[in-house]
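> Here's my sequence, what's the structure:
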Amino acid sequence: MYTTIRYEVKDGVGIATINRPEALNALNSTVIEDLSALVNEIENDKALRGLIITGEGRSFVAGADIAEQCPLDLAGGRTWGRRGSALFRKIELLEIPTIAAVNGFALGGGCELAMACDIILASEKAKFGQPEVSLGITPGFSGTQRLARRIGAARAKELIFSGKMIKADEAKEVGLVNAVHAPEALLDAAMEMAQSFAKNAPIAVKYSKACIDRGLQMDLDSGIAMENELFAMCFGTEDQKEGMTAFLEKRPAQFKNK
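Below is the predicted model:
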């Protein structure tokens, strides 16, 4: 169905592998189209409980395709940037938890794709960076915004102004990456984490994600008010009744996403 992406669902978790290894999985128009179509599919899959995004071969995504960007003029650059940013925002706004399993290079658009996910897990071989200034451009798929929000403005400026790459251990140290794993253990670790999310009440997980993401854009009092409302809404679900009843009866809960 997709030209540049392999997609499968395993135990309620989607696994999307960007499959353009001959170009280090660089983002060209076809990859962006495939990812957009996949996100639309995922949005409509009410049985899905999580999504893992990874790359084929030795790269996660080694940036956007330079050959496609090189001839762009001002209008073309604006369209290209808006297209990528809109896609990554759609990924960020998915109601289910998303995990980037970064197996290799995550540079430019690849780092930006990883940051659009809720969690970033890295292989020991992974490398991260926003090298766009060495090409005469700024990060274009929201990198200046998400990197600063993840690791703080000063560190983000250092990485973006220098264009340097950092290894997985440094990425973890600065707070970009949640955990670092041996290459052969990365996908299993991502699946284990996704399953730890998926076993819980889907509506409660969805509301918790919304509370965190939306709350970070609000003042504290507004964020607390939103959390109180979503907390209350949980009590109108079957899953709340099942979860608390199962706890009292000392048995595993059987959630139905209702």
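
> From here on, just use CA atoms for contacts and neighbour counts.
Noted.

> Was I right to think L113 contacts L87?
No - using C-alpha atoms under 8 Å as the test, L113 is too far from L87 to be in contact (9.2 Å).

> Compare these two (neighbour count), which wins?
Shown here are L113 and L87; by other C-alpha atoms under 10 Å, L113 has more neighbours (27 against 20).

> Distance of that one relative to A62?
Computed as C-alpha to C-alpha, to the nearest Å, the L113 to A62 distance reads 11 Å.

> wait, is I42 part of a helix?
Yes - checked against DSSP: H, G, I helix; E, B strand; the rest coil, I42 lies within a helix.

> list the contacts for it?
Residues counted as contacts of I42 (C-alpha atoms under 8 Å, 6 or more residues apart in numbering) are L48.

> give the contact list for the closest residue to N257 other than its chain neighbours.
In space, and not counting its chain neighbours, N257 is closest to P202: 5.5 Å by C-alpha to C-alpha, 6 or more residues apart in numbering. Contacts for P202 (C-alpha under 8 Å, 6+ apart) come out as R49, F255, N257.

> Turn the residues you listed into TSV, including distance to A101.
Listed next are the contacts of P202 as TSV, based on distance: C-alpha to C-alpha, whole Å:
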residue	distance to A101
R49	17
F255	27
N257	26
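
> Can you list the residue ranges for helices in the stretch 101-250 of the chain?
For the stretch 101-250 of the chain, helices defined by DSSP state H, counting those that start in this stretch occupy the ranges 109-115, 143-151, 153-162, 168-173, 186-198, 202-215, 220-234, 238-248.

> Following up with a second sequence; could you model it the same way so I can compare the two?
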Amino acid sequence: MKPLIIIEKKSDIAFLTLNRPEKLNALNYATNDLLLELLDEIENDTSIRAIILTGAGESAFSAGGDIHEFTQSIKQGGDVAVREFVRRGQKMTSRIESFPKPIIVAVNGIAFGGGCEITEAAHLAVASEKAIFAKPEINIGIPPTFGGTQRLPRLAGRKRALELLLTGDRFSPERAYEMGLVNQVVPHEDLIPTAIQLANRILQHSPLATARIISAVTRGLNTTIGEGLEIEKEQFARMLHTDDIITGLDAWIERRKPVYSGR
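A predicted model of the protein is given here:
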């Protein structure tokens, strides 16, 4: 049986590829659970410092939740649907959002529903010119369930997000870029090389400082500015007793490139 997610390691980057191209890489429960398991493994693997997440095939990053599967949960009642579908999806996107190593999504095609919500949750995203986005849940009579009603307004603003959420209209990678959903739009053949280049620009810095920045930004977005500044102070304080902070400061003073230990 083919793997639901292909994992490859190249240097210090893990490449995760959603691998249901015949289903447009729809996120069935098993794929969702496997992604969470892989993230746990990668967090504990000190040789991996970043993740690039993409989809198999030429058509889709992910078309979202597996409608046939979650329909059966919905027919079993609200408690089952919330437990099996909603909580599972929200746990997955929250894990991506708060993951301590940078996650870059390479959107190679369709990113609908849950696929769009993964893109919203990821730290960074690069889109192919062939990518296409949508929040189509309203077309089947439900609101988004993997965090789309919360993250998209934070990225795009309330009115632009509501237009997409309430119409289900598709939108281009260029519009996704304008709204802050992706960092770059590139020719299709440049998608993975651009994602790798972006990862390498990050990986030249301290992995500990990277994790502290991700934590401060993720937690601070949901607080007041005052609370956010306290979080920022806390994350700075956590760096004070590390080798990396001394390495970075000494290298700057001596005008040389630092080599971080991650300790």
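
> picking up where we left off before, could you single out the most deeply buried of the helices of the stretch 101-250 of structure 1?
Here the criterion is mean neighbour count by mean count of other C-alpha atoms under 10 Å, and of the helices of the stretch 101-250 of structure 1 the winner is helix 109-115, at a mean of 27.

> Now that one on structure 2. Mean distance?
Following the fit onto structure 2, the mean deviation recorded for helix 109-115 of structure 1 is 0.9 Å by mean C-alpha distance after the TM-score superposition for structure 1.

> And the contacts of that helix?
26-27, 60-64, 88, 100, 102, 106, 120, 128-130, 139-143, 146-147.

> Are any of those residues buried, and if so which?
Among these, those classed as buried by 16 or more other C-alpha atoms under 10 Å are 26-27, 60-64, 88, 100, 102, 106, 120, 128-130, 139-143, 146-147.

> In contact with T98 of structure 1, which residues?
G50, L51, I52, I53, C117, D118, I119.

> can you list the residues you listed in a markdown table and add distance to I5 of structure 1 and neighbour count?
Listed next are the contacts of T98 of structure 1 as a markdown table, based on distance: C-alpha to C-alpha, whole Å; neighbours: other C-alpha atoms under 10 Å:
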| residue | distance to I5 of structure 1 | neighbour count |
| --- | --- | --- |
| G50 | 17 | 26 |
| L51 | 14 | 24 |
| I52 | 12 | 25 |
| I53 | 10 | 23 |
| C117 | 17 | 22 |
| D118 | 20 | 19 |
| I119 | 20 | 21 |
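
> and in structure 2, which of the residues you listed remain?
Counting by both residues aligned by TM-score structural alignment, their matches' C-alpha atoms under 8 Å, the contacts of T98 of structure 1 that remain in contact in structure 2 are G50, L51, I52, I53, C117, D118, I119.

> Can you lay out those residues as a markdown table showing distance to S134 of structure 1?
Shown next, in a markdown table, are those (distance: C-alpha to C-alpha, whole Å):
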| residue | distance to S134 of structure 1 |
| --- | --- |
| G50 | 36 |
| L51 | 33 |
| I52 | 30 |
| I53 | 27 |
| C117 | 26 |
| D118 | 28 |
| I119 | 28 |
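
> Tell me the one of these nearest R251 of structure 1?
Using C-alpha to C-alpha, G50 comes nearest to R251 of structure 1 of the kept ones among the contacts of T98 of structure 1, at 24.0 Å.

> Columns distance to I5 of structure 1 on top of the helices of the stretch 101-250 of structure 1, output as CSV?
Below are the helices of the stretch 101-250 of structure 1 laid out as CSV (distance: least, C-alpha to C-alpha, whole Å):
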stretch, distance to I5 of structure 1
helix 109-115, 14
helix 143-151, 23
helix 153-162, 28
helix 168-173, 24
helix 186-198, 16
helix 202-215, 26
helix 220-234, 35
helix 238-248, 34
